[in-house]
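Asker: what follows is a predicted protein model with its sequence.
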Amino acid sequence: MQQNLSDELIRVGNDLRKALENALSTMDGASNWGLLDLLSGNYYMTYTKYHKIESAEVNLAHVKDLARQFECELETFNQSRPNIIDVKPFHTISHYFFDNLYADFLIQGNIAEAKEALREMMRCTENIIRTINHQS
């Protein structure tokens, strides 16, 4: 029974890790387009950046769902839980109206914070999986 529980926990943890990698990848794309937007300031760069951010938000929603599932599995092992990431809104609408350097820096800061939260969640998830593997 305990082995089945640990197998399920590891499976969900690995799914979460993959989702985190995908989310980080899309956030990297948003960050790169954000830098181009900072340098050029044209509408196309802003639009493309937000297209990347929308893709990242879809991935973040998937990460949050898997993190909740992972938390439920962790309760059976009394392990510490990874913090579910809470990403600040990216202020999309206001940025289109007030597309300026300040707004671009604000968005880049939000992206950087989200990436750091994802990296921290990745480290925590990997540590928990490693611990469960050693206990099995």
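Answerer: Nice, thanks for sending it over.
Asker: could you use CA atoms for every contact and neighbour count after this?
Answerer: OK.
Asker: ok, now which ones touch residue 6?
Answerer: Applying Cα atoms under 8 Å, 6 or more residues apart in numbering to residue 6 gives the contacts 132, 136.
Asker: which secondary structure element is home to it?
Answerer: helix 2-40 (DSSP states H and E).
Asker: buried ones in that helix?
Answerer: 6, 9-10, 12-17, 19-24, 26-31, 33-38 (16 or more other Cα atoms under 10 Å).
Asker: and the residue lying closest to residue 80 once chain neighbours are set aside, helix, strand or coil?
Answerer: Leaving aside its sequence neighbours, residue 80 sits nearest to residue 74 (Cα to Cα, 6 or more residues apart in numbering; 7.5 Å). Following DSSP: H, G, I helix; E, B strand; the rest coil, residue 74 is assigned to helix.
Asker: take the one below as the second:
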Amino acid sequence: MDQYKEMREVKQQTETVLALIEEALKKLNSASNWGLYDILGGGMISSIIKRNRMKDSNQLLHEIEAALRKLQAEYGDIELFLPEKFYFDFSTEFFDVWFDNIFTDLSVQSNLKRTKKQLEALQEQIFELDQAVAEALSN
């Protein structure tokens, strides 16, 4: 396979990863917004919506992980780290939704913030790789 074709495949894969990251960030922002509402006096409904957004972002993190594996296979000498996924255990979700206490809400909000920062850092890495590949293709 020629180098130009390989670089095009890397470029295509970086664009796929960037699109997935953007979608995951939207879900995380939505979950965070619902989390703030939940902290400020929301109730069971806001907790359920927040949890659903978190589950959606977790699914996207799985998709990003698969896309990153493919990207690393295409462009072997990069090391990328995926943000931690949310761990959904029954007790945390139960306390968040049914007892809706401030301590659980703050803990969840902290996890959302950490995951968002990690995902933004990954986005920056992929964007830089995308720009480098685009420059190599234009030469």
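Answerer: Great, that's in hand. If you're wondering where the values come from, they're calculated on a predicted model, not measured in any experiment.
Asker: returning to what we had before: how much space between the residue nearest to residue 80 of the first structure and residue 130 of the first structure?
Answerer: Residue 74 of the first structure is 13 Å from residue 130 of the first structure, where distance means Cα to Cα, to the nearest Å.
Asker: between the two, point out the one with more neighbours.
Answerer: residue 74 (21 against 12; other Cα atoms under 10 Å).
Asker: where in the second structure does the helix holding residue 6 of the first structure fall?
Answerer: Under the alignment (TM-score structural alignment), helix 2-40 of the first structure falls on residues 3-41 in the second structure.
Asker: residues in contact with the residue lying closest to residue 73 of the first structure once chain neighbours are set aside?
Answerer: Closest residue in space to residue 73 of the first structure, ignoring its immediate chain neighbours: residue 9 at 5.5 Å, by Cα to Cα, 6+ apart. By Cα under 8 Å, 6+ apart, residue 9 of the first structure lies in contact with 70, 73-74, 129.
Asker: for the host helix or strand of residue 114 of the second structure, buried residues please.
Answerer: Assessed by DSSP H and E, residue 114 of the second structure sits inside helix 102-138. Within helix 102-138 of the second structure, the residues scored as buried using 16+ other Cα under 10 Å are 104-105, 108-109, 111-112, 115-116, 119-120, 122-123, 125-127, 129-130, 133.
Asker: where does the residue nearest to residue 115 of the second structure when sequence neighbours are not counted land in three-state SS?
Answerer: Spatially, and ignoring its direct neighbours in sequence, residue 115 of the second structure is nearest to residue 83 (5.8 Å; Cα to Cα, 6+ apart). Recorded secondary structure, residue 83 of the second structure: coil (three-state DSSP).
Asker: what lines up with residue 83 of the second structure in the first structure?
Answerer: So residue 83 of the second structure corresponds to residue 85, using TM-score structural alignment.
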